[in-house]
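**Q** here you go, sequence then predicted model.
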Amino acid sequence: MEMKFREDVLLNIFSSMVEWRRYLHKNPELSYKEAKTAQFVADRLRTWGIEVKTGVGGHGVVGTLRGDFPGKTIALRADMDALPIQDEKICDYASTVPGVMHACGHDGHTSTLLGIANYYSQHRDMIRGELRFIFQPAEETCPGGAIQMIEAGVLEGVNIIYGVHLWTPISVGKTASVAGPLWAAADEFFIDIEGRGGHGGVPHVTVDSVLVGAALIMNLQTIVSRSVDPLDSAVVTVGSMQAGTMQNIIAERCSIMGTARTFNQETRSLIKRRIETIVEQTCAMYGADVHLNYLMGYPTLVNDAAETARYQRIATHLFGEEQTIEAPKMMPAEDFAYYLQRVPGCFILVGAGNAEKGMHYPHHHPRFDFDEQAMYTAAKLLIHLAADAMMNE
């Protein structure tokens, strides 16, 4: 059975998607604080006669549409949270919240899924089984909203799940994915070094926590180059080092934060062990005390082969072979991985970059923006994917 897609209906909805996205961009909320965003989503779903559950695993919202005929339960997911970054864009929809902005496209994900929910609310006769719209909080911050929503039962009865990420490194109009591993597992480490502070002119009676931290950072950089198989992919990055107050004071304390990214579980465990050993022994060598907090974060995101093949077939039909590309493995992480551990599905990158419009800044950049036409591409793709999954066993 083939779906009778109404392009005119989606084009009509698209103007609202842009409005929603710009409202959400102006009013961002951080992870675990998405109360107003969740209310915004729930209000619109209810307006369209969609069954709504709120407070799912925190600020999560789930909308449900059931068809008149039996069939599969297909879930579509969008994330809603913003980042602690000051928006430096100059445009009428720039963030109005100091130090908070949508610098990763989650406002677009939310608006896209709202558009899809609106579309299917007008075409319930196309639904075989159930469509479940998952609006997830807290993707940006471990332990993440996905695992909490799963624990709250969001995947009960779900047969297949799809998600997209609007992705500016790919030009608008293109889509990309791959069967198997797509995005890496991401772990976090937090190191607190305690030395013995003192006068910068008499270092011999101190334990310089800045020196210890510097040595530790250099030693951590040997893990990938000397402990990991060169044919395996891994990253150890120190993103923050905080210490000291003045030029002539030897700092007593130094704090370091970083991340480790891997695809292979054995490599993931190896890196954790090496970080623990290097932290302990480096600090001991300098006579400093240390506390390490190592958090195992999101697992590797692994796409189901059959659902990725479905995506490739649908995307090629909709957009053409040249616009449907195979994504390389990448080191970003996504808690959509937790859904894919439990239910077959596919996570898809939808091109959102447009250099001519100045929309080429990387994700998590203060001037990040995306071509809003990408939301139309994403909505059209997910509408067809859901329909194909419902109608073709």
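**A** Alright, I've got the coordinates.
**Q** only C-alpha atoms from now on, for both contacts and neighbour counts.
**A** Fine.
**Q** show me what stretch 307-317 is in contact with.
**A** The contact list for stretch 307-317 (Cα atoms under 8 Å, 6 or more residues apart in numbering) reads 175, 177-179, 323-324, 344-346, 381, 384-385.
**Q** below is an additional structure, to be compared with the one above:
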Amino acid sequence: MDIKNEIENLKEELISLRRDFHQHPELGFQEFRTGKIVADYLEDLGLEVERNIAKTGVVGLLKGKHPGKTIALRTDMDALPLTEETGLSFESDNEGNMHACGHDGHLAMMLIAAKVLSSRKEEIKGNVKFIFQPNEEDAGAEIMINEGILENPKVDAAIGIHLWSLLESGKAGVAAGPLMASSYYFKLLVNGKGGHGGAPHTTISPILAGIDMIKGLQEMVLNEVDALKPTIISFGKVNAGTYPIIIPEKMEIEGSIRCLHPDTEAVQERMGEIIEGISKVHRTTFSLEFKCGNELLYNDQEMTEFVEGVTEEVVGKENVVKSDISVMLGEDFAEFSKRVPSTFIFLGSADKKKKTDYPHHHPKFDIDEDVLQLGVEIHVKTALTYLNDQ
């Protein structure tokens, strides 16, 4: 039986898996039920399985009959702290948590891909590692990698697929180079001198200093950063004071930096210089901390050209989008892409009639289940072609 027909025969199971995961969402590092289902499923297929990597992650290893390279297929498992408003019959039964980013579909696609590939074990030259990653929304990939998932056997290449509501159903986005931005979260604490609002000359206002810092950083992005190097500094949280006539001691500012280029460190350094200069003018002190959300996701040129060919075979050349798909959103598949030749693919899932065109992380987000088979086919054919034509 050819691959497309085999996947078609597994469609009912594919959708059933997706709906079960959707109905039982679990947050990052809490994917205990999800991880157990995944691990048990892979073991039933005869794969070598490692459980509880990075707390809840799972890796299944399919060893082909013949020696060769190793390709990793990676998917994510975590849900979001969001109350669902889809009204689906399989709506989340875990109140306040929801699969609003497509990870439920990713899980189902990967499991069915593992089933199809395991049935072809005798013809595979090399190995397939199925990586089920926890906590993608807050950088779980690096922890798994630090626990050795790219070794024994050593991974030679990796791919990931993300269902994407920014593309029409049936289309796929495949492009080399920078695809998804790096993201760093920052916490800025501005320290002043509190006092009476009627005697501001006896105080040092952290609020006035903080406002100037926010304006200064926005002007930096506008006037100092090359417009051909997309950069965003956004502010998501500001907290200061308790009462209208009290000038507070401190002001807290939190936000993020996103860069679709590799010069994030230089942006952070300049950010620190501007804050320091404004702080001196206002006679405040400050502390500034950065936390990495995601590194820059950069698709390898050669690997992307290879995957592009496979994807064209699956969805049709006319449905492969190769430009204008990069976004300032983050994705920690970047941890794989900076270590091994990798490609990350967007698989369109937007169908207005089916109401699957809501943005990711929206309480009404849903996926077009008819595209799940395409994702399975891309996984399977990419792995087989990469290994057997090496």
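**A** Noted; the coordinates are in hand. Every value quoted in this text rests on a predicted model; they were computed, and no experiment measured them.
**Q** and the TM-score between them?
**A** After superposition, the two chains reach a TM-score of 0.92 (TM-score structural alignment, normalised by the length of the second structure), with 387 aligned residues with a Cα RMSD of 2.1 Å.
**Q** about what we covered before: now, the most widely separated pair of the contacts of stretch 307-317 of the first structure?
**A** Farthest pair in the contacts of stretch 307-317 of the first structure (Cα to Cα) is 323 and 344. Separation: 24.3 Å.
**Q** you'd agree residue 266 of the first structure is in a helix?
**A** Yes - under DSSP: H, G, I helix; E, B strand; the rest coil, residue 266 of the first structure falls within a helix.
**Q** residues in contact with it?
**A** Applying Cα under 8 Å, 6+ apart, no residues qualify as near residue 266 of the first structure.
**Q** and for residue 23 of the first structure, nearest residue in space, chain neighbours not counted?
**A** Nearest non-adjacent residue to residue 23 of the first structure, counting by Cα to Cα, 6 or more residues apart in numbering: residue 93, 7.1 Å away.
**Q** any idea what residue 156 of the second structure aligns with in the first structure?
**A** Aligned counterpart of residue 156 of the second structure in the first structure: residue 159 (TM-score structural alignment).
**Q** residue 355 of the second structure now?
**A** By TM-score structural alignment, residue 355 of the second structure lines up with residue 358.
**Q** what do you get for residue 225 of the second structure?
**A** Alignment note (TM-score structural alignment): residue 225 of the second structure maps to residue 228 of the first structure.
**Q** tell me the secondary structure at its match.
**A** Residue 228 of the first structure is classified as coil under three-state DSSP.
**Q** burial count for it?
**A** Residues within reach of residue 228 of the first structure, counting by other Cα atoms under 10 Å, total 17.
**Q** could I get the contacting residues of it?
**A** Per Cα under 8 Å, 6+ apart, neighbours of residue 228 of the first structure: 234, 267, 271.
**Q** excluding chain neighbours, what is closest to the second one?
**A** Same thing as residue 267 of the first structure. Per Cα to Cα, 6+ apart, closest to residue 267 of the first structure is residue 228, 6.9 Å.
**Q** equivalent analysis for residue 214 of the second structure, please.
**A** Per Cα to Cα, 6+ apart, closest to residue 214 of the second structure is residue 235, 8.0 Å.
**Q** quick check: that neighbour touching residue 256?
**A** Yes - using Cα atoms under 8 Å, residue 235 of the second structure is in contact with residue 256, at 6.6 Å.
**Q** with neighbour numbers in mind, choose between the two.
**A** residue 256 (19 against 15).
**Q** so that one is in which element?
**A** Element membership for residue 256 of the second structure, per DSSP states H and E: strand 250-259.
**Q** whereabouts in the first structure does that strand align?
**A** Going by TM-score structural alignment: strand 250-259 of the second structure matches residues 253-262.
**Q** ok, the aligned partner of residue 172 of the first structure in the second structure - contacts?
**A** Under the alignment (TM-score structural alignment), residue 172 of the first structure pairs with residue 169 in the second structure. Shown in contact with residue 169 of the second structure (Cα under 8 Å, 6+ apart): 347-351, 368, 371.
**Q** which one of those residues is nearest residue 42 of the second structure?
**A** residue 371 (22.7 Å).
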